[in-house]
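with the sequence up front, the predicted model follows.
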Amino acid sequence: MTHVDDLAGELDRLLAAADAELAALYPGDRGVRQPVHTVYVPADRFDAGTVREWAEQAKTALGETPKDLSEALDLPTDLGAELHRRVRAKLDREPIEDLRIDFEDGYGIRPDEHEDAAAIDAARALAKTVSDGTATPYHGLRIKSLEAPSRRRGLRTLDLFVRELTPAGALTDSFVITLPKVTSVEQVEAMLLVLTTIEQAHDLPAGSLRFEIQVETPQAILGPDGSALIARMIRAGGDRVTGLHYGTYDYSASLGVAAAYQSMDHPVADHAKDVMQLAAAGTGVFVSDGSTNVLPIGEREAVHAAWRLHFSLVRRSLARGIYQGWDMHPAQLPTRYAATYLFYREGLDTAGARLRAYVSGGNSGYLDEPATAAALAGYVLRGLECGAVDPAEVDQLIGVDTAGLAKLARRPVRS
């Protein structure tokens, strides 16, 4: 054994703890699809037909021809027609990717007997969609926060909801809970106790319930000691935490931003989301942007103005590496998918050429390293998963199938 081998062995011993911690805390891609949005529906407005109703309303807003979409977004005729066709097909096939039944701000404070009834009814309706195959790919509920005034109500609603879903066999890997207004690491740790207790009470496998942390308080971004508490929250939550969701209006208001200036693109929003992205990088935890409260309703001019705003905000989030956001109205679905599809399609040829050259050892004009190739493959894979890109296009442009693309993107295969 050479002195180099001896030195390497010594480093293995010295760095063993650091190596193990790095692998545990930053496992990378979870190997699952990230939805492009989360739709919030107040609990008392949700039933087994809600997704179908949203789809029909979205298609009505979109129209039978590309005219409205093209004019509102100032799209060239051919591009407008292509996006219209793809968005229309998406609304027929999978209008909502992720649905959250809302018992928090969208539902409000109601008498206990009313929220009890709403929790039971909504859970039964969700169970019905799971059993008949019409459930959205991802779904769940947002409970009230674990702050003292709403703590008992949030726990009761979650327990009732899970109690109804469990005997129906409707608790699948697609189910997720959103925990709002998180202000401390201790609340995340408390949520672990909540989920463990509920699993035991309803004979569920340990670890089967997971949750998202909603980042809408300044305390989640900067703790009293100056640390980024959101990073500690992710660590405290472990495998239970699946996502960080930015809350546009609560967060902006908490920082004193006037109502007229509260938006997804305000500097305070960008700062919060930058911290969220840094904290989540490499952990497998998804980051989601928030919503705009400017809804596409009313006269045609007002609808088009709201469409342009939503379209630009979605595009902005995507360019900043945030691939998910919230939608609050059916007429936002056309611009959610139009913006998302345009983002993936406009870079498809270049990404495909670079990946083909990387795979084959050819020359694309770029010196792409493995990390860049992984990012390119991840970009194409996201486009494929949401419907912006077709499998045949991937095969033609890159010369690999979906499994090969996932391997290039460093996405593990789930057993």
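All right, it came through fine. Numbering: from 1, shown residues only.

for the rest of this, base every contact and every neighbour count on C-alpha atoms.
Noted.

what about the strands in this structure?
If you assign secondary structure with DSSP state E, the strands in the chain sit at 37-42, 98-102, 138-142, 175-179, 211-215, 241-246, 286-288, 325-327.

what are the ranges of the helices in the stretch 1-150 of the chain?
Residue ranges of the helices in the stretch 1-150 of the chain, as given by DSSP state H, counting those that start in this stretch, are 3-14, 16-25, 50-62, 67-73, 77-93, 112-132.

now render those helices as JSON lines, adding mean neighbour count.
Putting those into JSON lines (neighbours: other CA atoms under 10 Å) gives the following:
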{"stretch": "helix 3-14", "mean neighbour count": "11"}
{"stretch": "helix 16-25", "mean neighbour count": "12"}
{"stretch": "helix 50-62", "mean neighbour count": "18"}
{"stretch": "helix 67-73", "mean neighbour count": "18"}
{"stretch": "helix 77-93", "mean neighbour count": "18"}
{"stretch": "helix 112-132", "mean neighbour count": "19"}
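
now the ones you listed as JSON lines including distance to residue 350?
Converted to JSON lines, the helices of the stretch 1-150 of the chain look like this (distance: least, CA to CA, whole Å):
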{"stretch": "helix 3-14", "distance to residue 350": "41"}
{"stretch": "helix 16-25", "distance to residue 350": "33"}
{"stretch": "helix 50-62", "distance to residue 350": "29"}
{"stretch": "helix 67-73", "distance to residue 350": "24"}
{"stretch": "helix 77-93", "distance to residue 350": "17"}
{"stretch": "helix 112-132", "distance to residue 350": "39"}
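
okay, the strands of the chain in a markdown table with mean neighbour count next?
Formatted as a markdown table, these follow (neighbours: other CA under 10 Å):
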| stretch | mean neighbour count |
| --- | --- |
| strand 37-42 | 22 |
| strand 98-102 | 25 |
| strand 138-142 | 24 |
| strand 175-179 | 23 |
| strand 211-215 | 24 |
| strand 241-246 | 24 |
| strand 286-288 | 26 |
| strand 325-327 | 24 |
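
which stretch among these comes nearest residue 62?
Distances from residue 62 to each of the strands of the chain were compared by CA to CA, and the smallest falls on strand 325-327, at 15.5 Å.

which neighbouring elements make contact with that closest one?
Counting by 3 or more CA pairs under 8 Å, 6 or more residues apart in numbering; DSSP states H and E, the packing neighbours recorded for strand 325-327 are strand 37-42.

tell me which of the helices of the stretch 1-150 of the chain sits nearest to residue 271.
Set against residue 271 and scored by CA to CA, those come closest in helix 16-25, at 23.2 Å.

quick check: angle from the closest one to helix 3-14?
Helix 16-25 runs at 60 degrees relative to helix 3-14, counting by axes from the mean of the first three to the mean of the last three CA atoms, to 10 degrees.

let's bring in a second model and compare:
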Amino acid sequence: MRVTVGHRPITGFAQEYRLQQSRYPMTPAGWQPVHTVYVPADRFSAETVAEWGGQALALAGEHLAEPGQLAEVFGVDADLAGRVHRRLLAKLAAEPVEDVRIDFEDGYGVRPDDEDGHVEQAAAAVVAMHAAGTLPRRWGLRVKSFADADPERSVRTLDGFLTEVVGRVGTLPRGFALTFPKVVMEGYLGQFTAFLEELEKGLGLDPLRFEIQVEAPQTLPFLRAGLAGGRLAAAHFGVFDYTAAIGLPPHEQRLDHPACDHARHVMQTAFAGTGVELSDGSLAASPASAATADVHALWRRHAALVRHSLAHGFHQGWDMHPSHLVSRFAVVYAFHLAAYDGYAARVAAWEQQRQADGVMDEPATIRTLVTALARARSALGEPQP
């Protein structure tokens, strides 16, 4: 029996629907770097990116000279290894770093007598790289945390850095990213945003978006608070602070610990559909020596963590040593190339209203496949259709 309910509009629907669209824009995946490289501010120069690329390329040339070695070290299918190997070497030569942060926080330390000088040094390096066209597609800095009880040092560094760069360039070069670490208290977000508003007015800048670091269990309950005003661009997981905060012993402070999986899944739940990018953390290790066995051991360890992140839906992570660039790009390329043709066939079958290899995909799966293909083309440097 059909029930007629009339034609009166449902009260308040339009307003609620607009609110839904503003909260969950379901923004299509655009370009997102596959990694963020962190360099202590006192060690950063206009040559840092090129030096990292040169070191990574030299390591690959010495310890990964043939596709067969890549297949063995990274567990890549032999038929795929040649394609990955070619892409890896080309990437390390042309664009070894997609995203870099000049670190004034944990990687830098507390240096009250030195920080202002290093701010000027870092700004000068950025200005030189901008002039030379060598700035990575994304670049920026990590300031000190308000949780360390010295917010004035944090904002002084940001103010000095941006004032110097904008003053010398005339504008803020494209790709700038700002990292706000250890957001233990929700109120820190509002305080930081208020300072950004003052800074923008003083320098004539468009609204600055920033990324937060999820480094404490206290942060998980108010993750979405950072969306206020549309300033939150990304959330990065901080493995070592987080695992220390929940009492894990040192040998269990690792990205693939179940406690880290839980935190990352909370991040995914909080930011699903919002357009906020997610990034995993890092491996705090480098090769034990220059011997091939030690370099391969480091690559295998790092590769396993990168694969773990990718399997859990985190397509970006931190790299802390030039050797990590080799394993990062090798695993990312293998991950996307291995699945690309199969994903494309399933989407084509759906569009033609037929099955692909007996698989009956749901619309939600197709949307995921389309997103995965776009992300793969982005990571592989292929043009979008």
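Received, thanks. It should be emphasised that the depicted structure is a prediction, and the values quoted were computed from it without experimental measurement.

let me know which of the helices of the stretch 1-150 of the first structure is the nearest to residue 359 of the first structure.
Proximity to residue 359 of the first structure, assessed across the helices of the stretch 1-150 of the first structure by CA to CA, is greatest for helix 16-25 (27.3 Å).

how about that closest one, which residues of the second structure does it hit?
Under TM-score structural alignment, the alignment places helix 16-25 of the first structure onto residues 14-23 of the second structure.

matching residue 327 of the second structure against the first structure, which residue comes up?
By TM-score structural alignment, residue 327 of the second structure lines up with residue 335 in the first structure.

also residue 302 of the second structure?
In the first structure, the position corresponding to residue 302 of the second structure is occupied by residue 310, as judged by TM-score structural alignment.

one more: residue 33 of the second structure?
Residue 33 of the second structure maps onto residue 35 in the first structure, with residues paired by TM-score structural alignment.

number of nearby residues for that match?
For residue 35 of the first structure, the number of neighbouring residues by other CA atoms under 10 Å comes to 20.

which one is it nearest to, not counting chain neighbours?
By the measure of CA to CA, 6 or more residues apart in numbering, the closest residue to residue 35 of the first structure outside its immediate chain neighbours is residue 97, 5.7 Å from it.

check contacts around the one you found.
Taking CA atoms under 8 Å, 6 or more residues apart in numbering, we find residue 97 of the first structure in contact with 35-38, 136-138.

list just the nearest of the residues you listed to residue 345 of the first structure.
Distances from the contacts of residue 97 of the first structure to residue 345 of the first structure were compared by CA to CA; the smallest belongs to residue 36, at 15.0 Å.

can you count the residues close to that closest one?
Around residue 36 of the first structure there are 24 other residues, counting by other CA under 10 Å.

tell me who's in contact with it.
With contact set as CA under 8 Å, 6+ apart, residue 36 of the first structure has these partners: 97, 323-325, 340, 386.

picking that back up, quick one: the match of helix 16-25 of the first structure to the first structure mean distance?
Taken against the first structure, stretch 14-23 of the second structure registers an average deviation of 2.0 Å after superposition, with mean CA distance after the TM-score superposition for the first structure.

distance between that stretch and the chain's centre?
Here stretch 14-23 of the second structure shows a centroid-to-chain-centroid distance of 28 Å under the convention CA atoms, centre = their mean, to the nearest Å.

residues in contact with that stretch?
Here stretch 14-23 of the second structure makes contact (CA under 8 Å, 6+ apart) with 273-274.

7 Å instead?
residue 274 (CA atoms under 7 Å, 6 or more residues apart in numbering).

and if you look at stretch 53-65 of the first structure?
With contacts defined as CA under 7 Å, 6+ apart, stretch 53-65 of the first structure is touched by 69, 88, 91, 95, 330-331, 333-334.

now for the contacts of residue 97 of the first structure, which pair is the farthest apart?
Using CA to CA, these span at most 12.5 Å, a distance reached by 36 and 136.

tell me how many other residues crowd residue 300 of the second structure.
Taking other CA under 10 Å as the neighbour definition, residue 300 of the second structure ends up with a count of 17.

my bad, residue 324 of the second structure
A count of neighbours around residue 324 of the second structure, defined by other CA under 10 Å, yields 25.

and it, how far from residue 71 of the second structure?
Noted for residue 324 of the second structure: a distance of 17 Å to residue 71 of the second structure, by CA to CA, to the nearest Å.

try residue 200 of the second structure
Remark: distance between residue 200 of the second structure and residue 71 of the second structure (CA to CA) = 50 Å.

one more: residue 77 of the second structure?
Going from residue 77 of the second structure to residue 71 of the second structure by CA to CA gives 6 Å.

residue 369 is in contact with residue 343 of the second structure, correct?
Yes. Checked against CA atoms under 7 Å, the pair residue 343 of the second structure and residue 369 is within contact range at 6.0 Å.

which residue is the nearest non-sequential neighbour of residue 104 of the first structure?
Leaving aside its chain neighbours, residue 104 of the first structure sits nearest to residue 144 (4.9 Å; criterion: CA to CA, 6+ apart).

and that neighbour, what does it touch?
If a contact means CA under 7 Å, 6+ apart, then residue 144 of the first structure has 103-104, 150, 153-154, 180 as its contacts.

at 8 Å instead, please
By CA under 8 Å, 6+ apart, the contact set of residue 144 of the first structure is 103-104, 150-151, 153-154, 179-180.

filter these to the buried ones?
Under a neighbour-count criterion of 16 or more other CA atoms under 10 Å, the subset of those counted as buried comprises 103-104, 153-154, 179-180.

could those residues be laid out in JSON lines, adding distance to residue 60 of the first structure?
Compiled in JSON lines, those are given as follows (distance: CA to CA, whole Å):
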{"residue": "103", "distance to residue 60 of the first structure": "28"}
{"residue": "104", "distance to residue 60 of the first structure": "29"}
{"residue": "153", "distance to residue 60 of the first structure": "38"}
{"residue": "154", "distance to residue 60 of the first structure": "36"}
{"residue": "179", "distance to residue 60 of the first structure": "33"}
{"residue": "180", "distance to residue 60 of the first structure": "33"}
